[in-house]
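Chemist: The sequence and its predicted three-dimensional model are supplied below.
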Amino acid sequence: MSLIRPFAALRPAPGRAGEIIAPPYDVLDRDEAHALAAGKPWSFLHVSKPEIDLPPETDPHSPEVYAKAAENLRRMINAGVLRRDPAPFYYVYRLVMENHVQLGVAVVASVAAYDTNRIRRHELTRPDKEDDRLRHIEALNAQTGPVLLAYPKAPEIDAIVAEAAVGEPDADAISETGVRHSLWVIRDPATLTRLTEQFEQLPALYIADGHHRSAAAARVAAARAKADPQSIHEASHGYFLAVAFPHHQMRILDYNRLVRDLNGLSEAEFLHCVSERFQIEASPVPARPRKPGEFGLYLHGRWYRLTLQSAFFPDHPVERLDVSLLQRHLLTPVLGITDPRRDSRIDFVGGIRGLQELERRVDCGAMALALVLHPTPMDDLMAVADSGEVMPPKSTWFEPKLADGLVSHVLD
């Protein structure tokens, strides 16, 4: 099996992409999705968040929700809003967010490579979230949410993709957040072959975002292969939908923490405990970390810059991450938060919301303090994946995000 291969995408008819594209299914709750899709009958949220078309009390994991997703997808296909390409192609996918540009390629990636760790992950998955994506794939007989992949240094691939992104795109739309999503179809057989061969030379691909989608696709492939053990090598279910970008173009934002209380400490006691492992410096402006090992703290209307003492830096690829350092040297020993996955005293805010959102939630009394992290470097993510380990929860926030609805992978 090749690492990637072309596929016949289900995608918007010419001129319809702006009516269709939607944020990823997992960045909106039901109410947000319902409001965003209001008055937009062709929004892909009707497929990715179909509970918006059912009574508010509907369990989002009930069978009727997945049935509604399939019904809505059929409606879009029957209306000609979505069309499937007549042959397998690759698709250049460009993201533009303000001054940031990413140029990658939409592909289907090998489940076998995922199973053998050539497509590498860095996060644990939750069975309930895997189950949800599995039921969605089975109901639609399609994968509609692309997995975000990174590939290591490969100038030949970069050049092929750049050469294909010329002229007017086949699809072009600006999302509600101002991100421009553009798509060019690579139809030339020689270029398709070159791209497949160049990817085949890579040692690995890295999942940046979409661990539950890729895990669910692997489970679908395994289940279908039981009936036909050879099918996984050639059938469409042996591959999952993805968009691969060069790792040096990808943008990770900070993923910050809010804590509800000081664990019974006064402000002075809390700062004293922190000072045992961090240098504390008052900051007249919001303290955005300038380098790894530095953190911002917002407490009682004041900003501080925290710098971890050098004696506490390990060499281990996971333990040296800022999220690990903060957990080991502040959240656990000072604030008593030992399990950030389950502790209700801690919350997480993606850096896209800005430091003002942290100030707002502390100033209104909902939270006692905010902690700002330096973004996880892409090289650190890849090092963790290469070591076969996993990162702590809420370590990365990728931005801009891929849109749902621009390309989907139909399982034949």
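Modeler: Noted; the coordinates are in hand.
Chemist: hey, let's count contacts and neighbours off CA atoms from now on
Modeler: Noted.
Chemist: Contacts only, for the nearest residue to Asp131 once chain neighbours are set aside.
Modeler: Among residues not flanking Asp131 along the chain, Ala216 sits closest, at 7.0 Å (Cα to Cα, 6 or more residues apart in numbering). Applying Cα atoms under 8 Å, 6 or more residues apart in numbering to Ala216 gives the contacts 130-131, 133-134.
Chemist: List just the nearest of the residues you listed to Ser344.
Modeler: Ranked by distance to Ser344 (Cα to Cα), the contacts of Ala216 are led by Glu130 at 22.8 Å.
Chemist: which residues sit in contact with that closest one?
Modeler: 212-213, 215-216.
Chemist: Restricted to helices, list those.
Modeler: Assigned to helices by DSSP state H, the following of the contacts of Glu130 qualify: 212-213, 215-216.
Chemist: Please name every helix or strand in contact with the strand ranked longest in the chain.
Modeler: Ranked by number of residues, the top strand in the chain under DSSP state E is strand 100-110. Contacts defined by 3 or more Cα pairs under 8 Å, 6 or more residues apart in numbering; DSSP states H and E place strand 100-110 against strand 4-5, strand 90-97, helix 155-164, strand 239-246.
Chemist: mind running it again at 6 Å?
Modeler: Strand 100-110 sits against strand 4-5, strand 90-97, strand 239-246, with contacts defined as 3 or more Cα pairs under 6 Å, 6 or more residues apart in numbering; DSSP states H and E.
Chemist: Quick check: the gap between the nearest residue to Lys68 once chain neighbours are set aside and Pro152.
Modeler: Spatial nearest neighbour of Lys68, excluding adjacent residues (Cα to Cα, 6+ apart): Pro50 at 6.0 Å. The spacing between Pro50 and Pro152, counted by Cα to Cα, to the nearest Å, is 36 Å.
Chemist: ok, those two, which is more surrounded?
Modeler: Pro50 (25 against 16; other Cα atoms under 10 Å).
Chemist: Count the neighbours of Gly15 for me.
Modeler: Residues lying near Gly15 (other Cα under 10 Å) number 12.
Chemist: er, Gln356 actually
Modeler: Using other Cα under 10 Å, Gln356 has 10 neighbouring residues.
Chemist: returning to what we had before: report the contact partners of the residue nearest to Lys68.
Modeler: When contacts are counted by Cα atoms under 6 Å, 6 or more residues apart in numbering, Pro50 touches 65, 68-69.
Chemist: what sits against the nearest residue to Ile119 once chain neighbours are set aside?
Modeler: Of all residues not flanking Ile119 in the chain, Leu205 sits nearest, at 4.7 Å (Cα to Cα, 6+ apart). The contact partners of Leu205, taken as Cα under 6 Å, 6+ apart, are 119, 150-151.
Chemist: ok, and here's another one to check against it:
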Amino acid sequence: MNTPGDSEATAPRGLELTPFHGLRYDPDRVGSLAAVTSPPYDVVVRPDGVHLLQDSDPHNIVRLILPQSTSPGARNEQAADTLRRWIDEGILKTDPDPGLYVYEQRDVDGTLQRGLIGALRLSDPADGVVLPHEDVMPHVVADRAALMRATSANLEPLLLTYRGDSATIATPQIIERTAEKPPLLATTTDDGVSHRLWALTDRADLAAIRADLARHQALIADGHHRWATYRRLRAEHPSPSPWDYGLVLLVDTAHYPLRVRAIHRLLHGLPVADAVAALDGLFRVRRLSVPLPEAQAALAEAARAGNAFLLAGDGAFHLVDRPDPALLARTVPAGHPEAWRSLDATVLHATLLGHVWHIPEDSPAHIAYLHDATTTVTKAERDGETAVLLHPVREEVVRDLARQGATMPRKSTSFGPKPASGLVLRALEL
């Protein structure tokens, strides 16, 4: 199998990104485009972030991607009713021509990312066209599937990456040329990131992009649960149907490299003192009475030598490293590539959660996954729980493991910048 993003001239089918009729907010019917957007559903901190987004505008997309009600069924019905009402009232309007969408994000630090939003034909895992690198949690897939069934819509794109080469230069040229034109929309969100969107409907351009992408495979950078949801729903509907496709943002990282950050853990019901005590004789633990940035710098230095973690929640940081080799040999599953066995996330889930702290990794009652380190520490200190901060994995490690067919533990990585939710939706009934 070729590496993710390598040319796939011999593959039975490469990436097939299809134009669709985008469903977008009418800027004249909402307070501002920035006020109706949201981070992806799994990045929104709940419940505080949901309430903040709901209060920002009565039509914020969070009312669709994270509806609030008394039961899962009621939440999904509410989202479906809200979507239909917004379409009927003209809050959301359908673009007249099917197309792909060039999407640009520019961060406050100058980072620029451009990619294509479209409906990607879903492939079978054996085809190797779309490569996952993380496991998923079944209850999350079931929750997302129920929401998509109810709304009959892809409410937010997942993020895929591929690596273009000298033989596929048409696509980046088309993207750059399109970005010189006036956009369909432009807005800047509260985090200072500017977003611009263009419709790409020229038949010659679409044909050139289709030919380019047919030679490539992609890595799922963000959205494993949504990809698993797309595949589940496709299996439920006779083909051909709109469920044969799923909404994605596809980025050529040869031109626009992504950042890779860690996803942190919040362990409910486990005080830091108990977490540290359980590590006695198994890991080295050092208390750090320093601010978060200095603690993370110490974590980065320790991670260069081996597995390392930061625990927090009691007003200080505890640097955990140098695991007992015999403990790792006993607890980390064999039969995997060495790069997988030595991942911090592997050791965290197999050794610390599974054998030292006895915490079920798939139970929301016991563990939460948060993208922001400051938020994770703050919540741990507020509730007397344990925050586990990780150091990010290098992108080349992720790609190499995906090439080998090895999936990393769930929520191992956070690629970004992530697409904002609410800029363009895909209604399957259109």
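Modeler: All right, it came through fine. Since the structure is predicted, the reported quantities are computational estimates derived from the model, not experimental observations.
Chemist: ok so, going back, map the residue nearest to Ile119 of structure 1 onto structure 2.
Modeler: Here Leu205 of structure 1 is matched to Ala218 in structure 2, going by TM-score structural alignment.
Chemist: Going by neighbour count, list what's buried in stretch 278-293 of structure 2.
Modeler: Within stretch 278-293 of structure 2, the residues that count as buried by 16 or more other Cα atoms under 10 Å are 279, 282-285, 288, 292.
Chemist: same check, this time on stretch 258-278 of structure 2
Modeler: Residues of stretch 258-278 of structure 2 classed as buried: 258, 260-268, 270-272, 275-276 (neighbour count, 16+ other Cα under 10 Å).
Chemist: start to end distance for that stretch?
Modeler: 37 Å.
Chemist: for stretch 35-43 of structure 2, same thing?
Modeler: Span of stretch 35-43 of structure 2 from end to end, Cα to Cα: 17 Å.
Chemist: Check stretch 267-285 of structure 1 too.
Modeler: Rule used - Cα to Cα; the end-to-end distance of stretch 267-285 of structure 1 is 20 Å.
Chemist: Report the buried residues of stretch 131-138 of structure 2.
Modeler: So stretch 131-138 of structure 2, judged by 16+ other Cα under 10 Å, has buried residues 131-137.
Chemist: and it, which stretch of structure 1?
Modeler: So stretch 131-138 of structure 2 sits over residues 120-127 in structure 1, by TM-score structural alignment.
Chemist: now the strands: where do they sit in the stretch 151-300 of structure 2?
Modeler: If DSSP state E, counting those that start in this stretch is used as the criterion, the strands of the stretch 151-300 of structure 2 fall at 153-154, 158-162, 185-188, 194-200, 218-222, 245-252, 259-261, 264-267, 284-288.
Chemist: what's around the closest residue to Pro183 of structure 2 other than its chain neighbours, how many residues?
Modeler: Computed as Cα to Cα, 6+ apart, the closest residue to Pro183 of structure 2 that is not its neighbour in sequence is Trp198, at 4.9 Å. As a burial measure, Trp198 of structure 2 scores 23 neighbours (other Cα under 10 Å).
Chemist: Trp198 of structure 2 maps to what in structure 1?
Modeler: Using TM-score structural alignment, Trp198 of structure 2 pairs with Trp184 in structure 1.
Chemist: ok, now which ones touch its match?
Modeler: Contacts of Trp184 of structure 1 by Cα under 6 Å, 6+ apart are 91-92, 169-170.
Chemist: Try it again at 10 Å.
Modeler: The neighbours of Trp184 of structure 1, taking Cα atoms under 10 Å, 6 or more residues apart in numbering as the test, are 90-94, 105-106, 161, 164-172.
Chemist: and His329 of structure 1, that one's in a helix?
Modeler: Yes - membership of His329 of structure 1 in a helix is supported by DSSP: H, G, I helix; E, B strand; the rest coil.
Chemist: Tell me the spacing between it and Leu308 of structure 1.
Modeler: From His329 of structure 1 to Leu308 of structure 1 the distance is 9 Å (Cα to Cα).
Chemist: same thing with Ala164 of structure 1?
Modeler: Relative to Leu308 of structure 1, and taking Cα to Cα, Ala164 of structure 1 is found at 46 Å.
Chemist: just Thr144 of structure 1 next, same as before
Modeler: 43 Å.
Chemist: do the same with Ile186 of structure 1
Modeler: According to Cα to Cα, Ile186 of structure 1 stands 49 Å off from Leu308 of structure 1.
Chemist: Of those two, which one has the most company?
Modeler: Leu308 (23 against 19).
Chemist: Can you give me the buried ones in the longest strand of structure 1?
Modeler: Going by 16+ other Cα under 10 Å, strand 100-110 of structure 1 has these buried residues: 102-110.
Chemist: isn't Ala109 of structure 1 right up against Ala204?
Modeler: No - here Ala109 of structure 1 does not reach Ala204: they are 11.4 Å apart, not a contact under Cα atoms under 10 Å.
Chemist: quick one: common contacting residues for those two?
Modeler: With contacts taken as Cα under 10 Å, 6+ apart, Ala109 of structure 1 and Ala204 have 3, 119 as neighbours in common.
Chemist: Pick out the residue nearest the middle of structure 2.
Modeler: What sits nearest the mean C-alpha location of structure 2, by Cα atoms, centre = their mean, is Asp222, with 2.7 Å.
Chemist: Apart from its neighbours in sequence, what residue is nearest it?
Modeler: Leu159 (5.0 Å).
Chemist: now Arg219 of structure 1
Modeler: Arg219 of structure 1's closest residue in space is Leu134 (Cα to Cα, 6+ apart), at 7.3 Å.
Chemist: So which bits of the strand or helix carrying that neighbour are buried?
Modeler: Element membership of Leu134 of structure 1 [criterion: DSSP states H and E] is helix 127-140. Neighbour-count burial for helix 127-140 of structure 1, counted by 16+ other Cα under 10 Å, picks out 129-140.
Chemist: mean per-residue distance, it to structure 2?
Modeler: Once fitted to structure 2, helix 127-140 of structure 1 is off its aligned match by 2.6 Å on average (mean Cα distance after the TM-score superposition for structure 1).
Chemist: on that earlier part again, please say which position in structure 2 the residue nearest to Asp131 of structure 1 maps to.
Modeler: By TM-score structural alignment, Ala216 of structure 1 lines up with Thr229.
Chemist: do Met378 of structure 1 as well
Modeler: In structure 2, Met378 of structure 1 lands on Glu395 (TM-score structural alignment).
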